[in-house]
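Asks: below is the sequence, then the predicted model.
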Amino acid sequence: MTEAIFVINAGSSSIKFKLYRLAGRDVALLLGGAVDGIGTRPRLHATDEAGAVLVDRSFPPDEIARPSQAQHAISEWVAPHMADVELIGVGHRVVHGGPHYDHPERVTDEVLRTLESFIPLAPLHQLTNLDPIRVIRERRPDLPQVACFDTAFHRGHPEVADRFALPNALYDDGVRRYGFHGLSYEYVSGALRELAPKLARGRVVICHLGSGASACGLLDGRSLDSTMSFTALDGLPMGTRCGALDPGVVLHLIEQKGMSAAEVGRMLYHDSGLKGLSGLSSDMRELLASDQPAAALAVDYFALHVAQEVARLAVTLGGLDALVFTAGIGEHAPEIRARICARLGLLGVTLDAAANDASETWIDADGPGPHVLVIPTDEERMIALATLNLLRPAA
């Protein structure tokens, strides 16, 4: 039997999964895939370790309208592939670890109860993250499960970056800037360190641009500041989330427009961002392909606000040595990278147009300005390694 770790990365619109075999203190991919387009264009696809397609199946929207239905589809498909595998554990991405968890934790009743208390802080994600944990605990209570937190990478922020300008009692009660996408930032910063060790020790901004979007400023591989804060709603505009917003708008909607807190929450999380601006779609690919003025506005708004946040983070870092793009839009949308970088000329950022169009690793033009890179992220590998290290500590 092959010892292995199964990884589940449940997001707001997709559920990714990967199966890794143990290879000493490392892990090696056996298969991986995802169900994406949940509720809109559901599709289950998976490949083996060599990239050969194992399944590519589309579903009617109502057949996989919820994450729980996606989990069921994954379980049904993956079961025959587990016949010769002995799982030592399952690793999960959990978006919010709150003030309690700054490293991966084995899931217990107490840990699960604590994580459930953070659902209001990440309503798009936390519940989805915890559902597979509950299902596996019911079916395989003996199987160890490990929660890996998107907030953990940012827990070393200096206090000045963690605080809101609110009364101290609220900070002591956990109202602070947590930051998210930490598993992605940890992986990409490690990949940069292998690729260019000297550069990785410098002042780096990583832009994780996907359906959820954020940016992180790192010095010597350590997070100093991030655009997301108390919840995954803050910062950059996203697929359906508004990003940074004057809190007075929320008060206005409740007090003057008569909206309930639940109605405001739904609008800010589900009907804003690219979807709200364009009135068409939350998918950047569709917006780039559209000739509608509202689509063009959404794209321009996104690029402008990413550039503004990169500049802000450069102030925190005291300069900029490298700008790194990752995640779905960051890795696969050359036009968006070009629009963002065109606004960052004041920082000396320049692109090699051909390298950018080809999505090469190094896409900056020769010159004295910051390096610009495209580095694919791999949150699932980070989760697998964290799970291995927790369940099988090094001697």
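Replies: Done, it's in.
Asks: C-alpha from now on. contacts and neighbour counts both.
Replies: Noted.
Asks: okay, now residue 243: neighbour count?
Replies: 23 (other C-alpha atoms under 10 Å).
Asks: contact partners for it?
Replies: 233, 234, 235, 236, 237, 273 (C-alpha atoms under 8 Å, 6 or more residues apart in numbering).
Asks: would a markdown table of those residues with distance to residue 289 and neighbour count be doable?
Replies: Formatted as a markdown table, the contacts of residue 243 follow (distance: C-alpha to C-alpha, whole Å; neighbours: other C-alpha atoms under 10 Å):
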| residue | distance to residue 289 | neighbour count |
| --- | --- | --- |
| 233 | 26 | 28 |
| 234 | 27 | 21 |
| 235 | 25 | 23 |
| 236 | 22 | 29 |
| 237 | 19 | 28 |
| 273 | 18 | 28 |
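Asks: in helices, which of those residues fall?
Replies: residue 273 (DSSP state H).
Asks: for residue 115, which three-state class applies?
Replies: helix (DSSP: H, G, I helix; E, B strand; the rest coil).
Asks: measure the closest residue to it other than its chain neighbours to residue 298 for me?
Replies: Nearest residue to residue 115 in three dimensions, chain neighbours excluded: residue 97, at 6.7 Å (C-alpha to C-alpha, 6 or more residues apart in numbering). Distance, residue 97 to residue 298, by C-alpha to C-alpha, to the nearest Å: 32 Å.
Asks: also residue 221?
Replies: In terms of C-alpha to C-alpha, residue 221 sits 32 Å off from residue 298.
Asks: comparing those two, which residue is more hemmed in?
Replies: residue 298 (25 against 21).
Asks: contacts only, for residue 186.
Replies: If you count contacts by C-alpha under 8 Å, 6+ apart, residue 186 has them with 153, 382.
Asks: is it in a helix, a strand, or coil?
Replies: Residue 186 is classified as helix under three-state DSSP.
Asks: structure two is appended below for comparative analysis:
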Amino acid sequence: MTAILTLNAGSSSIKFGIYDTAPEPDLLMSGQVENLGPLARLELAGQSPAEIGPADHETAMAVILEAAGPVLAGRRVAGVGHRIVHGGKSFGAPMLLTPETLAQLRTLVPLAPLHQPQNLAAVAASQAAFPDAVQVGCFDTGFHKGHPFVNDAFALPRKFYDEGVRRYGFHGLSYDYITGVLRRDWPALAAGRVVIAHLGNGASMCAVQGGHSVGSSMGFSALDGLPMGTRCGQLDPGVLLYLMDQGLGRDEIARMLYHDSGLKGLSGISHDMRTLLRSDDPRAGEAIDYYVFRIRRELGAMAAVLGGLDGVVFTGGIGENAAPVRARVIEGMGFLGLDLDPAANDASATRIGTGATEILVIPTDEERVIARAVAAELAG
């Protein structure tokens, strides 16, 4: 028997899945090592979390392979699929990770320094563990390729656009999965104008028309757009010039923007929305206020990009589970046809709207998108 392993290495977690190799892969096991750092924990579907203590991405990979041992017993891992955050100008569709491809992907590390090194480290670890397996990369930027020029470009000298300084957009695997669910279960909505809000430790929003991305809140890097767990979101570049004038170096600024900003920086308490929602500290409330404000602002902008709005989909860890955040985002949005059913929202039902514009909560499944790509490669 054979199996597919998927690895989704993010900035603070590594998610994994084990699937059979049928045309539509069936999930055999899933889990993640989350909260990477001094207090990491292993979460396996259907089991209570297990504290594993200090862990970085390398340690987490070893923990995952050990946990997967019983399920993989008697199965040969025929293919491993990887989430690769940045595909740059060249990479869109899933592809085999050859030495030449990996060399090109390493040149993109400066575009996604928080993610790309971890993604590529996971590839190296899986190559060592499963040397005969097919390795397939799936690109988070791929869903957004083909954007209109006005969404891709910055108002900088044109040579920089030609060199690749442009908006790429991210969370493409999540948007790919959600649009697939819409085509299957909500075909009329899938053909229309939808804003998908992927809200988690990383957060972004995407304007989708007829199943295709026409606008994204994220830009050149995974820092832009909405505030996130530890990342700043949209920022006036003049702030960076000011900080440099005050003597902060490149590494200090990068550390602040990627690791010490967002919900964590605003609250001074935590990057975790669950913790902030439970807190009575005024700073926690202010951080949530800012987070909600920026989502609402981006929702209005995306509706303008689309020329109207037929539906909104919440997904991601916060989008799927934080009913108070969803309620505050939708409050007062009746002018866009958005009205909330409070009981359905509190229950995190699939359909939580009562107005002319649909409001849905759909759990995302980036790993399944990756598994499908590997299965397609194995099928030839």
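Replies: Okay, I see it. Fair warning: this is a prediction, and the values are worked out from it, not measured in the lab.
Asks: give me the TM-score for this pair.
Replies: Overlay of the two chains. TM-score (TM-score structural alignment, normalised by the length of the second structure): 0.98; 380 aligned residues with a C-alpha RMSD of 1.2 Å.
Asks: same check for the contacts of residue 243 of the first structure, but in the second structure.
Replies: Contacts conserved in the second structure for those, using both residues aligned by TM-score structural alignment, their matches' C-alpha atoms under 8 Å: 233, 234, 235, 236, 237, 273.
Asks: just give me the match in the second structure for the fifth one.
Replies: Using TM-score structural alignment, the partner of residue 237 of the first structure in the second structure is residue 227.
Asks: correct me, but its match touches residue 217?
Replies: No. Between residue 227 of the second structure and residue 217 there is no contact under C-alpha atoms under 8 Å: 10.6 Å.
Asks: element containing residue 275 of the second structure, please.
Replies: If you go by DSSP states H and E, residue 275 of the second structure is part of helix 273-278.
Asks: should've said residue 258 of the second structure
Replies: In this assignment (DSSP H and E), residue 258 of the second structure forms part of helix 250-259.
Asks: quick check: that helix aligns to which part of the first structure?
Replies: Per the alignment by TM-score structural alignment, helix 250-259 of the second structure matches residues 261-270 in the first structure.
Asks: circling back: how close does the helix holding residue 275 of the second structure sit to the first structure?
Replies: The superposed helix 273-278 of the second structure is, by mean C-alpha distance after the TM-score superposition for the first structure, a mean 0.5 Å from where its aligned residues fall in the first structure.
Asks: whereabouts in the first structure does the helix or strand following that helix align?
Replies: Downstream of helix 273-278 of the second structure, the first helix or strand assigned by DSSP H and E is helix 282-306. Using TM-score structural alignment, helix 282-306 of the second structure lines up with residues 293-317 of the first structure.
Asks: now stretch 193-209 of the second structure
Replies: Counting by TM-score structural alignment, stretch 193-209 of the second structure corresponds to residues 203-219.
Asks: who's in contact with stretch 83-101 of the first structure?
Replies: 1-10, 115, 118, 121-122, 125-126, 129-130, 133, 143-152, 174, 178, 180-181, 383-384, 386-387, 391.
Asks: what are the boundaries of the helices in the stretch 151-300 of the first structure?
Replies: For the stretch 151-300 of the first structure, the helices defined by DSSP state H, counting those that start in this stretch occupy 159-162, 168-172, 182-195, 197-200, 247-255, 261-270, 273-278, 284-289, 293-317.
Asks: mean per-residue distance, the third one versus the second structure.
Replies: Between helix 182-195 of the first structure and the corresponding residues of the second structure, superposition yields a mean separation of 0.7 Å, by mean C-alpha distance after the TM-score superposition for the first structure.
Asks: over to the first one?
Replies: Aligned to the second structure and superposed, helix 159-162 of the first structure gives a mean residue distance of 1.1 Å (mean C-alpha distance after the TM-score superposition for the first structure).
Asks: cool, the last one as well?
Replies: Here the mean offset of helix 293-317 of the first structure against the second structure after fitting is 0.5 Å, by mean C-alpha distance after the TM-score superposition for the first structure.
Asks: and for the counterpart of residue 346 of the first structure in the second structure, the neighbour number?
Replies: Using TM-score structural alignment, the partner of residue 346 of the first structure in the second structure is residue 335. Residues near residue 335 of the second structure, counting by other C-alpha under 10 Å, number 7.
Asks: which one in the first structure is aligned with residue 156 of the second structure?
Replies: Per TM-score structural alignment, residue 156 of the second structure is aligned with residue 166.
Asks: and that match, how far is that from residue 176 of the first structure?
Replies: Distance of residue 166 of the first structure to residue 176 of the first structure, computed by C-alpha to C-alpha: 9 Å.
Asks: tell me which element residue 17 of the second structure falls in.
Replies: Counting by DSSP H and E, residue 17 of the second structure is part of strand 13-19.
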